[in-house]
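>>> For reference, the sequence and a predicted model appear below.
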Amino acid sequence: MAPADVVPQGEAPPAEVPGPLLTSGTSADVYALDDGRVLRRYREGRDAGPEVELLRHVRQHAYPAPEVLDAAGSDIVMTRLHGPTLLQALGAGEISIAGAAQVLTDLHARLHLVPSPRSWQVPSDHDWQTLSGGPVVVHLDLHPGNVILTEAGPGVLDWANARTGTAELDVALTAVLIAEVAVDAGGDYSQAARALLAAFLHSSQVSPLTALDDAAALRSTAPLLLPGERELVPAAAALVRTMVELTSNP
């Protein structure tokens, strides 16, 4: 959930890239083409086609995701969303923990109203081959660092893990991601993350319990986790389970 690195304003990009580097994820880089467009480029040559199809599908259902302007091979040109991330707004005190939890809950609820596109197929190079799909579109990485607070409202970035699935799995993965920060005893934001997790679980109408084991298993097998992250997953899942059970049995 750490915010991505930002290239200092005015810094010239290397000649071999199309523009200033805005963010770097585990599998892709995002470059600014101009004030209204960005280029998302997968570093390992992954086919962006399935991601493009899901992005266009959720946009057709009025979900707040970037608009795909062009795509070819490993590249996606999208509209650029301006504003702080939800994570940055939390850190700056611009939004309360309860408010941030409600934003996450609302974005999940809206996404899970979007039915799975009939034609969509899991890409052959997808990291999570064991998932069997489901009736709705799921993001599977919907945490505060991937939410942009624009003037028009929250928007969701980084659809690399998106696919078809169940609302329970999507909510469970978000809960585990937040809980990883909460159980990191040496982290600067562990107490805030614990409070955010409690608020998110309280506001969500979808219980993550039935999908919690699957979410933890997926997170544990995710590629390119930072050192120490994988070891946090069991404790994170246990914290989610405890919090849900306490909420259910006050």
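Done, it's in.
>>> going forward, measure contacts between C-alpha atoms and count neighbours the same way
Noted.
>>> Strands of the protein, start to end?
Under the criterion DSSP state E, strands of the chain are mapped to 21-24, 28-34, 37-42, 68-72, 75-79, 136-138, 147-150, 153-156, 163-165.
>>> can I get those strands in CSV with mean neighbour count and distance to residue 51?
Below are the strands of the chain laid out as CSV (neighbours: other Cα atoms under 10 Å; distance: least, Cα to Cα, whole Å):
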stretch, mean neighbour count, distance to residue 51
strand 21-24, 18, 17
strand 28-34, 18, 12
strand 37-42, 22, 11
strand 68-72, 14, 10
strand 75-79, 22, 9
strand 136-138, 23, 11
strand 147-150, 20, 17
strand 153-156, 19, 13
strand 163-165, 24, 8
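>>> want to try CSV for those strands, with distance to residue 113 as columns?
Shown next, in CSV, are those (distance: least, Cα to Cα, whole Å):
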stretch, distance to residue 113
strand 21-24, 29
strand 28-34, 28
strand 37-42, 26
strand 68-72, 21
strand 75-79, 23
strand 136-138, 7
strand 147-150, 18
strand 153-156, 15
strand 163-165, 12
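>>> so how far is residue 108 from the nearest residue to residue 73 once chain neighbours are set aside?
Nearest residue to residue 73, sequence neighbours excluded (Cα to Cα, 6 or more residues apart in numbering): residue 47, at 5.4 Å. Distance of residue 47 to residue 108, given as Cα to Cα, to the nearest Å: 26 Å.
>>> What residues of stretch 232-244 count as buried?
Buried residues in stretch 232-244, counted by 16 or more other Cα atoms under 10 Å: 232, 233, 234, 235, 236, 237, 238, 239, 240, 241, 243, 244.
>>> another structure for you, compare them:
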Amino acid sequence: MEIGPLLGSGRTADVYALDGTWVLRRYRDGIDTTGELAVMSYLAASGFPVPRIGPPADDALPTDLVVQRLTGPTLAEALLAGTVTEDEGADLLVRLLHELHAIPARLSQDPEDRVLHLDLHPENVILSPEGARVIGWLTAREGPPALDRAMTSLILAQVSLDPAVTAGARLRGLLAALLTRFAADGGVPADALARATALRAEDPRLTAHEATALDEAAGLVASLPGGGPAHFRR
């Protein structure tokens, strides 16, 4: 397959068309896709809704990953368009996390550990005609499910506090709905929120505002029902 036109660019990668079935995701900064490919292959074999993995492109690089070409809006786009409500979005995110955390860890010997996405937010959920598909597995690791719940909540809080985001109030509504549902699973414990905040602070791809707003975002999560102690501090 020959590499076609650029379809889009994110913080870490560029996506190119290959044909009607496959796209090439090429990471910048020398990021190797070996680990991500292994996680996605394991999850696909376990029945989790990840994009199908395709054959390597011609002259493939270690930074390349060929995956299914998905159609449909992201969950973020559907929320902004009003075709999905905050409650429906929260239900979907909770369902996806439940399905993910039902799968045993691939490597860890700790029976409590699971595969964690650690970047599961509305822009990483594609509402394809075949159903929701989860993308963006670069950050995946293994650990306690509470850490995944904490990270999803923290990311939503960060984005909702960004003055450049016009849908901040709607995202805070989504966050509140999500935390209410997380309460049934143990909520977002303070130690998980602290660990998620520390991990997020280490991300070199955060914008200046995102880095500055980390403590405020963690405080917002902690202040809502299901988010843990109301006076969390990192």
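That came in fine, so what should we check first? On a predicted model such as this, the values are computed, not experimentally measured, just so you know.
>>> before we move on, back to that, does the residue nearest to residue 73 of structure 1 touch residue 76 like I think?
No. Here residue 47 of structure 1 lies out of contact with residue 76, judged by Cα atoms under 8 Å, at a distance of 10.0 Å.
>>> got the contact list for the spatially most central residue of structure 2?
Geometric centre of structure 2, nearest residue: residue 120, 2.0 Å, by Cα atoms, centre = their mean. Counting by Cα atoms under 8 Å, 6 or more residues apart in numbering, residue 120 of structure 2 makes contact with 93, 134, 148, 151, 152.
>>> Residue 36 of structure 2 now?
Residue 36 of structure 2 neighbours (Cα under 8 Å, 6+ apart): 137, 138, 140.
>>> Return those of these that are likewise in contact in structure 1.
Contacts conserved in structure 1 for these, using both residues aligned by TM-score structural alignment, their matches' Cα atoms under 8 Å: 137, 138, 140.
>>> how far away is the counterpart of the first one in structure 1 from residue 190 of structure 1?
Residue correspondence, TM-score structural alignment: residue 137 of structure 2 in this structure matches residue 159 in structure 1. Plainly put, residue 159 of structure 1 is 26 Å away from residue 190 of structure 1 if you go by Cα to Cα.
>>> What of residue 69 of structure 1?
Distance of residue 69 of structure 1 to residue 190 of structure 1, given as Cα to Cα: 39 Å.
>>> for residue 32 of structure 1, same thing?
Between residue 32 of structure 1 and residue 190 of structure 1 the computed distance is 32 Å (Cα to Cα).
>>> Tell me which stretches of structure 2 form helices.
34-45, 75-81, 86-101, 145-160, 168-182, 190-201, 208-212, 214-223 (DSSP state H).
>>> Would you agree residue 104 of structure 1 is in contact with residue 200?
Yes. Between residue 104 of structure 1 and residue 200 there is a contact under Cα under 8 Å: 7.3 Å.
>>> ok so, going back, more neighbours: which of residue 47 and residue 108 of structure 1?
Between residue 47 of structure 1 and residue 108, residue 108 has the larger neighbour count (other Cα atoms under 10 Å), namely 21 against 18.
>>> ok, for the more buried one, nearest residue in space, not its chain neighbours?
Take residue 108 of structure 1 and drop its neighbours on the chain: the residue closest to it by Cα to Cα, 6+ apart is residue 171, 7.2 Å away.
>>> what residue of structure 2 takes the place of the one you found?
Residue 171 of structure 1 maps onto residue 149 in structure 2, by TM-score structural alignment.
>>> which one is the corresponding residue of structure 1 for residue 46 of structure 2 nearest to, not counting chain neighbours?
Alignment note (TM-score structural alignment): residue 46 of structure 2 maps to residue 61 of structure 1. Nearest non-adjacent residue to residue 61 of structure 1, counting by Cα to Cα, 6+ apart: residue 114, 6.5 Å away.
>>> That neighbour and residue 239 of structure 1: what is the separation?
For residue 114 of structure 1, the distance to residue 239 of structure 1 - Cα to Cα - is 29 Å.
>>> go on, residue 209 of structure 1?
Separation of residue 209 of structure 1 from residue 239 of structure 1 (Cα to Cα): 12 Å.
>>> do residue 184 of structure 1 as well
Distance of residue 184 of structure 1 to residue 239 of structure 1, given as Cα to Cα: 12 Å.
>>> repeat for residue 161 of structure 1
Counting by Cα to Cα, the gap from residue 161 of structure 1 to residue 239 of structure 1 is 24 Å.
>>> what's the answer for residue 198 of structure 1, then?
Computed as Cα to Cα, the residue 198 of structure 1 to residue 239 of structure 1 distance reads 10 Å.
>>> Repeat that for residue 71 of structure 1.
In this view, residue 71 of structure 1 and residue 239 of structure 1 are 40 Å apart by Cα to Cα.
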